[in-house]
Structure formats: structure tokens, C-alpha cells
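In: need coordinates for the following:
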Amino acid sequence: MTALKGKVALITGAGQGIGQGVALALASEGVDLLLSGRTLEKVQETARLVEERGVRAIAVACNVKAADDLASAVDTAVRDLGGVDILVNNAQEVPLGLLNEVTDEAFLAGFESGPLATFRLMKLVRPHMERRGGGTIFNFTSSAGIRWDMSGYGCYGAIKQATRVLTRAGAAEWGRQNIRVLTIAPHAESPGLKMWIEHNPDEAKAFFRTIPLDRIGRLEEDIGRAIVALCGSDLSYLTGATIPLDGGQANFD
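Out: As a prediction, this is how the structure comes out:
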């Protein structure tokens, strides 16, 4: 038995990568899961994996850019699992490229899937968390937003920095309802990172040399288990912060 047993988490982008790693870590603690993602088959596979750990899991197809999909996901979690105690805003489309190269459409897709989806889900889960005595919301950022050289990362960094501001506001406005809001900045062995490495091999080599722990984070063991710890009572006084899970690379001070 763990302190999180019987809690309910909603995770976006749960079909692979960090979302799947977080789902597996929470399942090991007895957390029931509403798993959402664009490709239902991938999310169903994550559901199968977490159910092997003895928890309930519901897989739903969800485009985080669609407000109706987000509302439906929250409604399903409340109706079929009893509520929402933990929200993991993981899904994100990434608009990389020089400013002159990024289209309006790509920038808007990044904004809609990032800070706008985060904003919408935060508001959707808030009343359900309040009714259950509180909860924890995790938003995701990137060290791309604080690079010394922003060339090629301006649009991506802009939407990730916007998400950090939403975290600070949520923490300030909802703390008295015992709702904590945190920003996570991870480096992990995700499909997105692997694709970036393939397309930017020289930059990737230089990038990895700046990680003091000299490795990329593991999806479940490093990122997922950190989320578990942050949900626990030992860290219940922590809110509004940006937490780098990147082997000591970035400086968010």
C-alpha cells in the first residue's frame, strides 16, 4: 500500500515516451489512470501495460488542440474513475526552426497543443480536485526557453515559457484549495528526442557533453519516479516551481 493508492491521474500524450513512463511509475503506486493520446492504439498499449500492475486504466483518443476532446477526457475520468487528483500536461507539438521558417500554422499548433491545452485542462480539473481535497498539476517546459543562443528555438521557447507563467498563476490562485502546480523540464529517452538527435547529430553531441550526469533520463525510472515523489506528502509544500529533470544541465535561476 502506498500513499497514492486509489488516486486518479489524467495524462496527455500517454501513448509513448515520457507520458508512458509517467503512467507506468504512477501505476506502480496504485494510481488509476485516464490515458489520452492522438493515436488510440498506442494509448491502448500503455493501458495494457499499466493494468498489468494492478490498476484501472481507460484509454481515450484525444487531440489536445480540441477543447471538446479535453472536456470529454476529464468527464470520462470523473464518471468512470471517480475524479482527478493528478494532471500531467505532457502532449505538445513542437514548432522548431528559424523565425523566418516557422509558419503561422506551426506556431499556432504549438501554442494550441501547449499553453492553451494546458490552460484548458487546468481549469477543467480544478473543481474536481477541489472537491477531492486538492491535487497536483504538472506542466511541461524545456530548457529551449532559456538557451543563450535562441536561433532555431524562438517559437518553441516562447510557448514553453508561456506554460511556466501559467504554472505560477495556478499555484498562486489555487493554493488555498490545496492544489499544487509544478513545471517539469525533462530530458528523457523519448521518440521526440531521438528524432531530434537523428536530424541534428553534431548539435546533439555538443548538447550531451553539457549534461553533468553524462546521460539522458530514463522514462519511467528518472522522470516517472520523480513525478511520483512530487505527488507525495514529503514534498507537499512545493508549488509554483520549475523543476529540471535534466542531469544538472539547465540553469532556471
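In: C-alpha from now on. contacts and neighbour counts both.
Out: Will do.
In: tell me how many other residues surround residue 232.
Out: Neighbouring residues of residue 232 were enumerated by other Cα atoms under 10 Å; the total is 13.
In: all helices for the stretch 1-150 of the chain, in order.
Out: With DSSP state H, counting those that start in this stretch as the criterion, the stretch 1-150 of the chain has helices at 17-27, 40-51, 67-81, 104-111, 117-131.
In: of the ones you listed, which is nearest residue 190?
Out: Among the helices of the stretch 1-150 of the chain, the nearest to residue 190 by Cα to Cα is helix 17-27 (4.4 Å).
In: residue at max distance from the center of this structure?
Out: Most distant residue from the mean C-alpha position of the chain: residue 100, 28.7 Å away (Cα atoms, centre = their mean).
In: distance of it relative to residue 152?
Out: If you measure residue 100 against residue 152 using Cα to Cα, to the nearest Å, the figure is 10 Å.
In: also residue 88?
Out: For residue 88, the distance to residue 152 equals 27 Å [Cα to Cα].
In: now residue 233
Out: The value you get for residue 233 to residue 152, if Cα to Cα is used, is 40 Å.
In: also this sequence, please, to line up against the first:
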Amino acid sequence: MPRLASKIAFVTGSGQGVGQGIAYALAGEGATIAVVGRTMSKLEATVTEIRRRGGKAVAVECDIKQADALAQAVESVVAQLGGIDILVNNAQEVPLAPLLSLSEAALAAGWESGPLATLRLMKLCHPHLKYAARNGGAGNIVNLCTVAAMRWDVSGYGGYAAVKEATRQLTRAAACEWAADGIRTNAILPLGDSPAMAGWTRARPQEAAAFISTVPMQRVGECEADIGRFVATLVSDDCRYINGQSIAVDGGQAFLG
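Out: Got it, this is the predicted structure:
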């Protein structure tokens, strides 16, 4: 039997990239996926592929920066699918710029789409994750953070690192506060071949090659095979004692200490 049979997963930003890879991998282990994001055409493409593979999924259009939209999305998923067992907070607007040119609007968007949306969704999903645990299952939260915050030189990454580190601390707090409710909360710090990574590689091949040379495994991870399958394992009972951890899924590039 698949490891996640009968589980329901709510995955933000799953219309493309790492979020899509996670959705595919969770569905491959038997979970029903709520594919959540802003662009319906991308969400529907993910749903179509999951169904083509024999899985189950629904598309849920949602601007995660809007509190009302998040509440409606959670309500819709519970009404359609019967609950939520797994929450993956992946969507994030990325505020990249040196500090002197980093606009307050960009930083605010990073905050609203990152730690604020993450906290809102964790709180909205908490009763459903707790209910799953009470009924012989387990609730799982996986928040996506970044190794950019671990760089020795974070020039140009300050805003992005700041919002992602806020998410990482919320992850740790939830892990400590909600473990008694049967909910495990972990963060991953992935290096995946997302559309953004692919675009950067095409635009700056020499810079990208130099970056990849710093990865011991000498490659960027595949969104489904490397990142997604790890998440599928992390939320399964195979990792039932893993809680409150920040795990780099990056081929060995980062040393978290």
C-alpha cells in the first residue's frame, strides 16, 4: 500500500517548480492533492498530470497574501476532500536586491507571501491536522526555507533571507507547541531546478556553472525526484520521530552546523 494512502495534502505554489514536484511525489505515494496557487491554468496542468498518472487532485485558486482567500481555500479543500493531513507552505514572492535598492513594497510582499501566509495557513489548518492525529493518523507541516540565509556573504539576499528565516523560526515554534497535538512540523531548504533556476542558468551560464561547482554532488536537484520524494518520505510514518528540524535538500552544499 502507498505510504500516504488516504492522506490529503494542501500544497501552495504547486502549479510549477518545486511545489509541483512535491505535489507529484505526494500523489505518487497515494495522497490526494489540493493544488493551490494564483494561476488556474498552471494549477489545472498539475492536476491533469496527477490524474494522468492515476492520482487524485483538485485545483484551488488562491492569492496567499490575502487572509480571506486563505480561509476560503482551506474551507473549500475540507468541503471537497474531507480534511487536511499534510500542509506544504511552498509559495513565496522573492525580494532580491541589495539593501539600498530593496523597496519596502518588495519586502512587504515577501513577508505577506512568506511568514505571514505560512502562519495564517498553519493556524487555519491546525484543527484539521489535529483531527487527523486524533483519528489514528498524523498531522504534518513542511515549510520551505532557504540556504541563502546560511551564505557567508548574503549581499543581495538580505530581504529574502530575512523572510525565510522568519518562516524557519515559526516552524520551530509550531514543532514545539503542537507536537502534543500529534502534529509534526519541519522545514526543508531545497536547491531545485525550478523555472527561476532554469531561467537564471540560461541568462548567466558562467555564473550558474560556478555556483553548481560548489555543490558536492555537482548538480541541482530535480523538483520531483529529489525534493518531492524527500518530502513524501518526511511526512510518512517512516519519519514519525522527526520534528522541528531544518533540513537542507541541496546535494551537500550547505552546512547547517
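In: ok, back up a step: neighbour count: residue 233 and residue 152 of structure 1, which is higher?
Out: Under the criterion of other Cα under 10 Å, the comparison of residue 233 of structure 1 against residue 152 puts residue 152 first, with 17 against 11.
In: is that one in a helix, a strand, or coil?
Out: Taken by DSSP: H, G, I helix; E, B strand; the rest coil, the conformation at residue 152 of structure 1 corresponds to coil.
In: from residue 173 of structure 2, how far out is the aligned partner of it in structure 2?
Out: By TM-score structural alignment, residue 152 of structure 1 lines up with residue 156 in structure 2. Separation of residue 156 of structure 2 from residue 173 of structure 2 (Cα to Cα): 28 Å.
In: cool, and residue 16 of structure 2?
Out: In this structure, residue 16 of structure 2 and residue 173 of structure 2 are 29 Å apart, going by Cα to Cα.
In: how big is the offset of the helix or strand hosting residue 207 of structure 1 relative to structure 2?
Out: When elements are defined using DSSP states H and E, residue 207 of structure 1 is found to belong to helix 201-208. Mean deviation of helix 201-208 of structure 1 relative to structure 2 after superposition (mean Cα distance after the TM-score superposition for structure 1): 2.5 Å.
In: how far is that helix from where the chain is centred?
Out: Between the centre of helix 201-208 of structure 1 and the centre of its host chain there is 24 Å, according to Cα atoms, centre = their mean, to the nearest Å.
In: quick revisit: any idea what the residue farthest from the centre of structure 1 aligns with in structure 2?
Out: Pairing criterion TM-score structural alignment: the partner of residue 100 of structure 1 within structure 2 is identified as residue 100.
In: with residue 167 of structure 1 instead?
Out: Superposed on structure 2 with TM-score structural alignment, residue 167 of structure 1 falls opposite residue 171.
In: against which helices or strands is the helix or strand hosting that match packed?
Out: Per DSSP H and E: residue 171 of structure 2 is located in helix 158-178. In terms of contacts (3 or more Cα pairs under 8 Å, 6 or more residues apart in numbering; DSSP states H and E), helix 158-178 of structure 2 is packed against helix 104-111, strand 139-144, strand 183-190.
In: which residue is nearest the middle of structure 1?
Out: Most central in structure 1 (Cα atoms, centre = their mean) works out to residue 90, at 2.7 Å.
In: got a list of what that residue touches?
Out: Each residue near residue 90 of structure 1 by Cα atoms under 8 Å, 6 or more residues apart in numbering is listed here: 11, 12, 13, 14, 18, 19, 139, 140.
In: can you rerun that using 10 Å?
Out: Taking Cα atoms under 10 Å, 6 or more residues apart in numbering as the criterion, residue 90 of structure 1 is in contact with 11-14, 17-20, 22, 37, 113-114, 118, 138-141, 184.
In: just residue 70 of structure 1 next, same as before
Out: When the contact criterion is Cα under 10 Å, 6+ apart, the partners of residue 70 of structure 1 are 12, 36, 61, 62, 63, 64, 76, 117, 118, 120, 121, 124.
In: give me the aligned partner of it over in structure 2.
Out: Match for residue 70 of structure 1 (TM-score structural alignment): residue 70.
In: next one: the residue lying closest to residue 12 of structure 2 once chain neighbours are set aside from residue 131 of structure 2, what distance?
Out: In this structure, residue 12 of structure 2 finds its nearest non-sequential neighbour in residue 36, 4.7 Å apart by Cα to Cα, 6 or more residues apart in numbering. Remark: distance between residue 36 of structure 2 and residue 131 of structure 2 (Cα to Cα) = 22 Å.
In: so which bits of stretch 152-170 of structure 2 are buried?
Out: Judged by neighbour count (16 or more other Cα atoms under 10 Å), stretch 152-170 of structure 2 contains these buried residues: 156-168, 170.
In: also stretch 133-153 of structure 2?
Out: Going by neighbour count (16+ other Cα under 10 Å), the buried part of stretch 133-153 of structure 2 is 133, 137-149.
In: let me have the buried residues of stretch 152-170 of structure 2 in JSON lines, extended by distance to residue 222 of structure 2.
Out: JSON lines is the format used below for the buried residues of stretch 152-170 of structure 2 (distance: Cα to Cα, whole Å):
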{"residue": "156", "distance to residue 222 of structure 2": "25"}
{"residue": "157", "distance to residue 222 of structure 2": "23"}
{"residue": "158", "distance to residue 222 of structure 2": "26"}
{"residue": "159", "distance to residue 222 of structure 2": "26"}
{"residue": "160", "distance to residue 222 of structure 2": "22"}
{"residue": "161", "distance to residue 222 of structure 2": "22"}
{"residue": "162", "distance to residue 222 of structure 2": "26"}
{"residue": "163", "distance to residue 222 of structure 2": "24"}
{"residue": "164", "distance to residue 222 of structure 2": "21"}
{"residue": "165", "distance to residue 222 of structure 2": "24"}
{"residue": "166", "distance to residue 222 of structure 2": "26"}
{"residue": "167", "distance to residue 222 of structure 2": "23"}
{"residue": "168", "distance to residue 222 of structure 2": "23"}
{"residue": "170", "distance to residue 222 of structure 2": "27"}
